[in-house]
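Asks: test case, fold it:
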Amino acid sequence: MKYSNREQAILLLADGTIFYGKSIGIEGTVFGEVCYNTGMTGYQEIFTDPSYYGQIMVASNAHIGNYGTNAEEIEADTIMISGLVCKNFSFNHSRVNSDENLKSYFEKQHLVAISDVDTRALVSYIRDNGAMNAAISTDGTSIEELAKRLAAVPDMKGLELSSKVSTKEPYYIGQPEAKYKIAALDLGIKKNILRNLAKRDCYIKVFPYDASYEDMKSFNPDGYFLSNGPGDPDPLIVAQETARNILEKNEPVFGICLGHQVIALANGISTYKM
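Replies: Predicted coordinates:
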C-alpha cells in the first residue's frame, strides 16, 4: 500500500515524555500547548475551532478520518490547531456529502499530524499531570533540538490570542428585518454560533475583539454576545471594559467560553486555568 512507508513522527512533551507514531500530515515541526477532546464525531469542527488556536490537539476517539470533510462543517476558514495527535487514521472515507479525504485536507491546510499513538494513555497522562507545552516533529529533528526549542515556547498563561483570530472589520450575519439585533464581540467566534443565532430570528453585527462599548452600542442592539476564543482572558483589557459598561448599563449580555470569563473579570471575579 502506498501509505505503508509513512515517516516516523514524534510527540515530545515539555516534561520529557515521548510518544512515537507515524506522520499523516505535512513534513515539519510544530509547537503548542497539548490539549485533548473526547468527542466521538465532529473532528473537522474541532480542528477549525478558534478556541484551539495554536494548540496541539489529541483526539481520544480511536478513529479519525472515516467520514472525510465537508466545507459546510467548518467553524473558521482555516485549521486553527497547530498540530494533531490521533490513534487510527483512515485514509479512506465514506459519506455521500464529503468533499475530500482528511489526508488531502491536512495537506492543503499545511497541518503537521501524527497517528498510531495510544491517545487514551496520552489523555490520561495529561489529565494526571496537567496541561503542558509539546512538540510534534515529522521531519527528523533530533530530540535534543526539539527539547531546546520547546523550552522557549511561552506558556498559555498571559497570552492574548484573540487578536490572532478575530475579524479585522465588522460584518453582518442574518436578515436586517429579523426580530432581534445582536452585537457580537468576536474573541474567536465559531461560524456555527452565528448560524444558530441567525436561525433564531437574529440580525448580528460582529465586531473585532477590541471594539469599545460605544462601537457596539451604535448598532442599537437588543442584546450583546461575547464569544468563545483562545488564550488567557486577563490581557483582554478592552473587552473587559466593554463588558463592564454593558453590565453597568444593565443591558442584556451573554457570554460563552472566553467571553464568559471576560464577563466574570468585568464583575471583579477572578478566573484560573483548569
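
Asks: from here on, just use CA atoms for contacts and neighbour counts.
Replies: Noted.

Asks: separation between Asp232 and Ser51?
Replies: For Asp232, the distance to Ser51 (CA to CA, to the nearest Å) stands at 11 Å.

Asks: what's the answer for Gly188, then?
Replies: Counting by CA to CA - Gly188 and Ser51 are separated by 6 Å.

Asks: overlap of the contact sets of those two?
Replies: Listed as contacting both Gly188 and Ser51 by CA atoms under 8 Å, 6 or more residues apart in numbering are Asn228, Gly229, Pro230.

Asks: including secondary structure, could these go into CSV?
Replies: As requested, these are arranged in CSV below (DSSP: H, G, I helix; E, B strand; the rest coil):
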residue, secondary structure
Asn228, coil
Gly229, coil
Pro230, coil
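
Asks: ok, so of those, who is nearest Glu248?
Replies: Distances from Glu248 to those, taken as CA to CA, are shortest for Asn228 (22.0 Å).

Asks: compute the number of surrounding residues for that closest one.
Replies: Applying other CA atoms under 10 Å, we find 23 other residues in the vicinity of Asn228.

Asks: also this sequence, please, to line up against the first:
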Amino acid sequence: MSYFKRDKRAYILLSDGTVYEGYNFGCEGTTIGEIVFTTGMTGYQEVLTDPSYYGQIVLQTYPLIGNYGVNNDDMESEKSWVNGYIVKEWCEEPSNFRTTATINDFLVKQGKIGIWDIDTRALTRKIREFGTMNGAITTEDVYEKKEALLEQIRNYKVVNPVQVVTQKKKGWFYTRENRANHVALMDYGYKHNILRMLLQIGCNVTVMPANSTVDDIRRLNPDGIMLSNGPGNPEDNVEIIKNIQDFIAYGKPIFGICLGHQLLALAMGGTTRKMKYGHRGLNQPVKDLSKDRVFITSQNHGYAVESIPEDVGTISHVNMNDGSCEGIAYKNIPAFTVQFHPEASAGPNDTGYLFERFSDLMERGQQGCL
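Replies: This next block holds a predicted model:
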C-alpha cells in the first residue's frame, strides 16, 4: 500500500474565492486546472487516462469511487492526464478479480493530487449554475496563501493541449489478419478503445501525430481517415483544421469522434461554441435521426458544434437533454462525425454500429457520400 495519511487536510479553492475543505489522497501539493464534473457510476480509470481531460480537475458526482480498483487493461492511454481529482469517498479495499491496485495507489504512481470528503453535490450544483470554472486543489494552508493562489487560478489557461497529448512519433502500425481496410488514425488525444474497435472490425491502423499533413497521409494510401477525440478549444487548432481541409480534398472516407467531429465541422465552414458545463458521463441520451431511435451514450466534451452550412451537411444526431448537435452527415464528401464516444469503455456501446458504418463507407470508397 502506498504511503497515505487519511487525516491530511486538503482544500479546493475556486476562482470566485469559494473554499471547500476535505482530505487528501494521492499525492500532496498544489494543482490548478479547469474544474469539470462527470456523472459516470463506473469508468473512473478510463476518465483518469482519457487525454481529453488534459488540463482539467475532474469531479466525480457518483459518491463512491474505486470500489473495483484499477488494472493495466482499462487504460485509455499510457498515463493519466488530469490535473487533479475530486471524489466524495474512495474505496481502500476494492473487490474485483482484475484489481491490481487501489485508486490511491494509482494517483500516487501517476503523480496526481486528489481530495475527498467534500460536498460533491454542492460543488456540482455550483458548476451547473455558474458554469465551468478554474480552481485549485492544495494540501497547503489555503487561507494563508489565498490571494496569491487566486491570481494563479484566474490566470490559468490550457495551452496547446493537442500538441501535448499527441504521440510524437509518426506511424505506429497495428496489424491484423484478414485486414479489411487500412485506417489512418489522427491522434488528437485518441482513446485506446478507438484503436481496439477499429482492429475488431478487421482494420489495420496507423496512428499519426496530430500535425501530420496530407502528404504524410497520401504516402500511407489509407482506405479511410479517423479523426480522434482530444482536449481543448477546437478553434485553437488552426493548422490542424487546414490539414483536415486537405484531407477532405484528398477524398478518402472520414469518421470523426468528439474533437474530430468539431474540427471537421470547422474545416467545412461550421461554427463551434463553449458550453456552460459540457457533457461528461455515461448517460447522455442521443437520438439518431435516421433510425428514429434514442441511444444512451458516453460523452466528454466542453464544446459543441453550433452550426453547419445547409449545403454542406445535415445534423444526424441530437442530444435529447438540450437539443445540441451530436452528429453530422456530410452531403458531398464521404464523411460523418459524432460528438459522443461510440467506442466507450467503460460505458454504453450500443452505438458501436458507427464503426461498421465507417467500414462500409471505406468499402464504397469515394463513392460513399452519405
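
Asks: before we move on, the earlier item: ok, Asp232 and Ser51 of the first structure, which is more surrounded?
Replies: Using other CA under 10 Å as the criterion, Asp232 of the first structure and Ser51 rank with Ser51 on top: 25 against 20.

Asks: check contacts around that one.
Replies: Counting by CA under 8 Å, 6+ apart, Ser51 of the first structure touches Gly188, Asn228, Gly229, Pro230, Gly231.

Asks: now for Arg273 of the second structure: which residues touch it?
Replies: Arg273 of the second structure makes contacts with Tyr303, Ala304, Val305, Glu306, as judged by CA under 8 Å, 6+ apart.

Asks: of those residues, which belong to helices?
Replies: Among these, no member falls in helices (criterion: DSSP state H).

Asks: so can I have JSON lines of these showing distance to Lys126 of the second structure and neighbour count?
Replies: Below are these laid out as JSON lines (distance: CA to CA, whole Å; neighbours: other CA atoms under 10 Å):
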{"residue": "Tyr303", "distance to Lys126 of the second structure": "19", "neighbour count": "23"}
{"residue": "Ala304", "distance to Lys126 of the second structure": "21", "neighbour count": "23"}
{"residue": "Val305", "distance to Lys126 of the second structure": "25", "neighbour count": "26"}
{"residue": "Glu306", "distance to Lys126 of the second structure": "25", "neighbour count": "14"}
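
Asks: could you dump the residues you listed to JSON lines with distance to Thr102 of the second structure?
Replies: Output for those, formatted as JSON lines (distance: CA to CA, whole Å):
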{"residue": "Tyr303", "distance to Thr102 of the second structure": "32"}
{"residue": "Ala304", "distance to Thr102 of the second structure": "35"}
{"residue": "Val305", "distance to Thr102 of the second structure": "38"}
{"residue": "Glu306", "distance to Thr102 of the second structure": "41"}
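
Asks: so which of those residues hold up in the first structure?
Replies: Among these, not one has aligned partners that also touch in the first structure (both residues aligned by TM-score structural alignment, their matches' CA atoms under 8 Å).

Asks: Gly114 of the second structure: which of those is nearest?
Replies: Tyr303 (25.6 Å).

Asks: wait, that closest one sits on Lys274?
Replies: Yes: at 4.4 Å, Tyr303 of the second structure and Lys274 qualify as touching, with contact defined as CA atoms under 8 Å.

Asks: can you list residues touching both of the two?
Replies: Asn233.

Asks: pull the contacting residues for Glu100 of the first structure.
Replies: Counted by CA under 8 Å, 6+ apart, Glu100 of the first structure has contacts Gly68, Thr69, Asn70.

Asks: burial of the last one, as a residue count?
Replies: The one in question is Asn70 of the first structure. For Asn70 of the first structure, the count of nearby residues is 17 (other CA under 10 Å).

Asks: where's it relative to Asn97 of the first structure, distance?
Replies: Distance, Asn70 of the first structure to Asn97 of the first structure, using CA to CA: 7 Å.

Asks: great, nothing more from me.
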